[in-house]
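Participant: Structure, please.
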Amino acid sequence: MKKIALGVDIGGSHITAALIDLEQKVEIEDTWSRSRIQSDGSAEEIINAWAETLNQASNGYDLKSLKINIAMPGPMNYKNGICKIKDQDKYKTLYGLNLKQLLASRLGISPSAIHFMNDAACFLKGEVFSGSLKGYDHAIGLTLGTGLGTSYMLDGKVKDSGLWNMPFLKGIAEDYISTRWFVKRFAELNGTAIKDVKDLVDNHVGTAHFETIFAEFSLNLANFIHKFIRKDMPLAVVLGGNIVNAEPYFVQDTRKHLAEIMGYSFPVKRSALGEKAALLGAASWQ
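Facilitator: Just a heads-up that it's a prediction; the model follows:
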């Protein structure tokens, strides 16, 4: 039998799962399953929805014979599978619960088959495993979305950096490098509300405020990356998350600002795997 694992990526509003061929470094055909999750639901509703998605992704394989590796946002006791998320408008009902035991019970498998890992670290590991950072052994990863995920890799070992709350400008890094910054800043400049960065790109491209907000974001991002580089001295950085879908409006300027700050060009790469990165990274975790 092929060396396979069930890779899972849990976000604030979704769960994605697929069987991964670890030798070919690809998902197994017809196993991709993605579902929206009501993260404000009861613990039972959330666990049941997760279990249903995992059953769909197993596609006839016996879950009892599979290693199930799950990328999950923190804070969390990953080793024991205990959720520590609170005050984040998601998964409030899971706080303090042993998700490993609850999910295993719902699936009818041993808790020892389920492994939770930090989602930002899984994103970076996925890009090293089969994405834009293949061949690198020292790098950092940023996931730019609802929040800010940070991770680093040294000698093939990937860890969550937890720099979302690093002191930055007049607050913390996540205050300036996240969807909520775009929403807040656009309201300050334009006096109207946007839902997210996609809304900004779809409905306001070409306006003066559009250009201003991305100019500010690219400079903020470059300054944050520089702080990250000085801390961990990586050889490259990879960017992922939903905000990266707006790449044409900020990534090149971010590279330019970073080169001006550092005095030389530093590799700033876009995720090659997109939302599959964390899933592949989780599956490949040893």
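
Participant: Going by C-alpha atoms from here, please, whenever you check contacts or count neighbours.
Facilitator: Will do.

Participant: all helices in this structure, in order from the N-terminus.
Facilitator: 43-58, 99-107, 119-130, 173-176, 179-190, 197-204, 208-232, 251-262, 276-284 (DSSP state H).

Participant: residues in contact with residue 9?
Facilitator: 15-17, 70-72, 119, 278-279, 282 (CA atoms under 8 Å, 6 or more residues apart in numbering).

Participant: one more time with 6 Å, if that's ok
Facilitator: Applying CA atoms under 6 Å, 6 or more residues apart in numbering, we find residue 9 in contact with 15-16, 70-71, 279.

Participant: now residue 156, nearest residue through space, not along the chain?
Facilitator: residue 137 (5.2 Å; CA to CA, 6 or more residues apart in numbering).

Participant: contacting residues around that neighbour?
Facilitator: 154-156.

Participant: mind redoing it with 7 Å?
Facilitator: 153-156 (CA atoms under 7 Å, 6 or more residues apart in numbering).

Participant: before we move on, what about residue 146?
Facilitator: Contacts of residue 146 by CA under 7 Å, 6+ apart are 178-180.

Participant: Who wins on neighbours among these?
Facilitator: The most neighbours of any of these, using other CA atoms under 10 Å, belong to residue 178, which has 24 neighbours.

Participant: Second input sequence below; structure requested for side-by-side comparison:
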Amino acid sequence: MRPVLEIGGTHVTAALADPHTATVARSVRRPLDARGTAEQILGAVVRCAGDLEAAAGEVWGVAVPGPFDHDKGIARFEGVGKFDDLYGIDVRSVLLDGVWPRPAETVFLNDAHAFLLGEWRAGAARGHHRCVGITLGTGVGSAFTVDGGVRRTGPGVPPQGRVDLLRVGGRPLEDSVSRRAILARYGDGDAANGVLDSAVDGASGGVLGGVLDGALDVREIADRARAGERRARHVFDETFTTLGAVLAPCLRGFDATALVVGGAMAASWDLIRPALRAGLGDTPVALRAGALGENAALIGAAVYVT
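Facilitator: Next up, the predicted model:
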């Protein structure tokens, strides 16, 4: 069993994961405020790791989003709306000094890479020689792998292996595909001005006040789309058709046979899949939602260390 950590925007999870059987034997989860101080964030991470009570002298795998210097273990978050107070901090040293029993070493990897490695070992990408993973949440994470080895360069692979560095209409991809992009697009139309869509029914409450008061999130927009609200469905269709069109050349160039989608937004897979498929056109790739849930990144971190 390998001790691992997954650090996310709302929580941190410590677990013992077996990279060979792709199982998680024990896990501890703590809430995390990505906008908190460095002391608050790292304190929660260290306490969570300590609560796992892993054996001393182990090598820990740590899945953490970017921007982050994963080789050196140094946070590079700046202007991304999360973990900004960690900028420049040597997180590796904090964990090595703070976690008890003491680890021998910590190995960091991008959380999207961890997700895809877990799905490749035992989930939706299993059996695929070349595959791509996308995580949809605050932004768009990505991973390109060949037989479980991460690729950051080569045919079809965007700079640094990051699709978020691609552009749509001269603007960053995340201006069109991200949580903030979906909320902005939904609020830009008549709904934001208090004009009700004619397709809104009782299931959506008949009012769109959430757009105005900031209470509405992607999950609620998805619920409205399922309830028949045309504007909400249009937002999902436009967003993920765009993503598919951006990904299609990458997938063809990389010769991928599977595209696996995870992250918080994957809970709306019934709405995402048709639009994403439409954007991909005739790209010959299996399109799948992640199968392992929150365990994917934990298993992937264990696979990476091994």
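
Participant: TM between them?
Facilitator: Here the superposed chains carry a TM-score of 0.89, computed using TM-score structural alignment, normalised by the length of structure 1; 275 aligned residues with a CA RMSD of 1.9 Å.

Participant: picking that back up, kindly indicate which of the contacts of residue 146 of structure 1 lies nearest residue 216 of structure 1.
Facilitator: residue 178 (12.6 Å; CA to CA).

Participant: Now do the contacts for the closest one.
Facilitator: 144-148.

Participant: Mapping onto structure 2, list which of the contacts of residue 137 of structure 1 remain contacts.
Facilitator: For those, the contacts that are reproduced in structure 2, applying both residues aligned by TM-score structural alignment, their matches' CA atoms under 7 Å, are 154-155.

Participant: Strands - which of the contacts of residue 137 of structure 1 land there?
Facilitator: Among those, DSSP state E puts 153-154 in strands.

Participant: Tell me the one of the contacts of residue 137 of structure 1 nearest residue 245 of structure 1?
Facilitator: Among the contacts of residue 137 of structure 1, and counting by CA to CA, the member closest to residue 245 of structure 1 is residue 153, at 24.0 Å.

Participant: what about that closest one, distance to residue 147 of structure 1?
Facilitator: Distance, residue 153 of structure 1 to residue 147 of structure 1, using CA to CA, to the nearest Å: 20 Å.

Participant: Next, work out how far apart residue 69 of structure 1 and residue 122 of structure 1 are.
Facilitator: 10 Å.

Participant: Between those two, which contacts overlap?
Facilitator: residue 282.

Participant: Looking at the two, which is more packed in?
Facilitator: Neighbours were counted for residue 69 of structure 1 and for residue 122 using other CA under 10 Å; residue 122 has more, 31 against 26.

Participant: Map the more buried one across to structure 2 for me.
Facilitator: In structure 2, residue 122 of structure 1 lines up with residue 114, judged by TM-score structural alignment.

Participant: now residue 147 of structure 1
Facilitator: Mapped onto structure 2 by TM-score structural alignment, residue 147 of structure 1 lines up with residue 139.

Participant: who wins for most neighbours among the contacts of residue 137 of structure 1?
Facilitator: In the contacts of residue 137 of structure 1, the most neighbours by other CA under 10 Å go to residue 153, 22 neighbours.

Participant: from memory it sits against residue 159, does it?
Facilitator: Yes: proximity of residue 153 of structure 1 to residue 159 meets the contact threshold set by CA atoms under 7 Å, at 6.4 Å.

Participant: Between these two, which contacts overlap?
Facilitator: What both residue 153 of structure 1 and residue 159 touch, as defined by CA under 7 Å, 6+ apart, is an empty set.

Participant: Give the full set of residues in contact with the residue nearest to residue 100 of structure 1 when sequence neighbours are not counted.
Facilitator: Closest residue to residue 100 of structure 1 apart from its sequence neighbours, by CA to CA, 6+ apart: residue 81 at 5.0 Å. By CA under 7 Å, 6+ apart, residue 81 of structure 1 lies in contact with 98-100, 116.

Participant: which position in structure 1 aligns with residue 130 of structure 2?
Facilitator: Residue 130 of structure 2 maps onto residue 138 in structure 1, by TM-score structural alignment.
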